[in-house]
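Colleague: Quick one, what's the 3D model for this:
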Amino acid sequence: MGVLPVSAADGTVMDQLVSPRATFDGFTPETQWSMAQIAYFRSYATWHYLAEPYLFTSPGVEVEEVEPWTEHGQTWRVLRVTFPDTLDTHSRTQLYYFDEAHLLRRMDYEPEVNGQTPVAHYIRQARTFDGIVVPTQRHVLTRLDDGTPDLSWIPITLDLGNVKVL
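Modeller: Below you'll find the model as predicted:
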């Protein structure tokens, strides 16, 4: 990726990154991000969330079904997805958990942009817009060594509404 500028409403460049991903090298969960780094993260992450699982069909993406996962009495099918370097993602390899209705319920990954902290990313609600099911409420929790989430706090939430499919 080239230059990522962040502009004010009047077009003034407020911050910019050259090769955005490389600017996170050596970051830990405590490292402060610049405005442009926040914009980069939010942009690729939101796009990725809205395009899943359609991204699995992109060139260079490898998908493999692995052992199922049982959580709260439900058994979910699990896909291990490895993304090529050409797609900006949280981490190259991620796990995706699907319920009996084939809806995405959880994702596991280790974000490269903040020290690779293991997370369990849950889809708490989904709604249908123009015939397409869209996850509308997400909670991202840290993941313990046994694969279970740390339920003591929710560091990231994402709520979507008024989705328009064009």
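Colleague: From here on, just use CA atoms for contacts and neighbour counts.
Modeller: Noted.
Colleague: Tell me where the protein has helices.
Modeller: For the chain, the helices defined by DSSP state H occupy 35-51.
Colleague: Tell me which residue is most central in it.
Modeller: A45 (4.9 Å; CA atoms, centre = their mean).
Colleague: Would you mind listing the residues in contact with that residue?
Modeller: T89, H90 (CA atoms under 8 Å, 6 or more residues apart in numbering).
Colleague: Tell me the spacing between it and E30.
Modeller: Note on A45: its distance to E30, by CA to CA, to the nearest Å, is 19 Å.
Colleague: just L166 next, same as before
Modeller: 38 Å.
Colleague: ok, the residue nearest to the centre of the chain to H90 distance?
Modeller: On the measure of CA to CA, A45 and H90 end up 7 Å apart.
Colleague: just P5 next, same as before
Modeller: Taken as CA to CA, the span from P5 to H90 is 21 Å.
Colleague: For the closest residue to L144 other than its chain neighbours, which residues are in contact?
Modeller: Using CA to CA, 6 or more residues apart in numbering and skipping residues adjacent in sequence, the residue nearest L144 is D150, 6.2 Å away. Contact analysis of D150 by CA under 8 Å, 6+ apart lists L141, T142, R143, L144.
Colleague: Please generate a structure for the following sequence too, so the two can be compared:
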Amino acid sequence: MNKIAEDIINAHGGLHTWLKFRQVSATLNQGGALWGLKGKGGILDHTTVTVATDVQWASHAPFGTIAARSDFTTHRIALLDGDDEVISALEQPRDSFAGHALDTPWNDLQLAFFAGCAMWTYLNTPFVLAWDGVECEDAGTWQENGETWRKVTVRYPDSLEVFSKAQALYIGPDGLVRRLDYDVEIAGNTPGAHYVTDYTTVEGIRFPTRRVIYPRQPDGQRMAEPLVVSIELSHITLS
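Modeller: Sure, this is the predicted structure:
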């Protein structure tokens, strides 16, 4: 972990505090155009999400009326019933997205994979910068919302399942993440600009409770519409 990562992590509560916990759980409310575009509107609008902090694992419970919960890991996705029996599962789920564009419909396991990968990454940011193989470096400054943000490029190792191996974080004057940029490889490399606001403190850790994602233009500016995804988190707990 270099000095850039250390500074960002310290602003969010520090690695020492983060390592006391193994899971983050929150009530999740979602909206935006993506879910209907993929033919999966309403399934994960209101649920609970839980992610691990020491391994790559996430779960949404319930998974609509389809399953009691989902089970996302780096190389597998599954849907489970109330007795934790497997309803359906897929090994190497990323391969199933070959040839997908933004408007390609998903099946239930693909939705579970996308949602699990997304929420694991979001709730572990920026502490994932301390993981082995994750690299970050300064990429200059960026002007937005009347502030000067520090842009930091991030590269993830092949050992982690993320939307794209090359991403960017934008850091506000207070050291907190303001925005994330990535190209969603499993949706035709669709470029997104992901904004985080409304921070709260839980057990000494700073979490944004509101996220909105818009298309990103070639010059880095966001498009005003459509709102691709909206996320609101409440009742955040660490254990």
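Colleague: Could I get the TM-score for this pair?
Modeller: For this chain pair, the superposition-based TM-score is 0.94 by TM-score structural alignment, normalised by the length of the first structure; 166 aligned residues with a CA RMSD of 1.4 Å.
Colleague: one step back: if we take the contacts of D150 of the first structure, which one ends up nearest to L95 of the first structure?
Modeller: Set against L95 of the first structure, the nearest of these by CA to CA is R143 (12.5 Å).
Colleague: residue at max distance from the center of the second structure?
Modeller: D83 (27.6 Å).
Colleague: can you give me the strands for the first structure?
Modeller: Per DSSP state E, the first structure carries strands over the ranges 3-7, 13-18, 62-71, 74-82, 93-98, 104-109, 119-129, 132-142, 156-159.
Colleague: what do we get in the first structure for S159 of the second structure?
Modeller: S159 of the second structure maps onto T86 in the first structure, with residues paired by TM-score structural alignment.
Colleague: what's the burial count for its match?
Modeller: T86 of the first structure has 10 neighbours, counted by other CA atoms under 10 Å.
Colleague: tell me the contacts of it?
Modeller: Here T86 of the first structure is in contact with no residue (CA under 8 Å, 6+ apart).
Colleague: What about the aligned partner of E137 of the second structure in the first structure, how many residues nearby?
Modeller: If you follow E137 of the second structure across to the first structure using TM-score structural alignment, you land on E64. By the criterion of other CA under 10 Å, E64 of the first structure has 10 neighbours.
Colleague: ok, now I87 of the second structure?
Modeller: That count, for I87 of the second structure with other CA under 10 Å as the rule, works out to 13.
Colleague: quick one: it and I77 touch, right?
Modeller: No. Contact criterion CA atoms under 8 Å: I87 of the second structure and I77 do not qualify, at 11.1 Å.
Colleague: quick revisit: ok, the match of E137 of the second structure touching R77?
Modeller: No. Using CA under 8 Å as the test, E64 of the first structure is too far from R77 to be in contact (11.0 Å).
Colleague: aligned partner of K3 of the second structure in the first structure?
Modeller: Counting by TM-score structural alignment, K3 of the second structure has no partner.
Colleague: how much space between the closest residue in space to W18 of the second structure that isn't next to it in sequence and I236 of the second structure?
Modeller: Excluding the flanking residues, the one nearest W18 of the second structure by CA to CA, 6+ apart is I205, at 7.0 Å. In this view, I205 of the second structure and I236 of the second structure are 11 Å apart by CA to CA.
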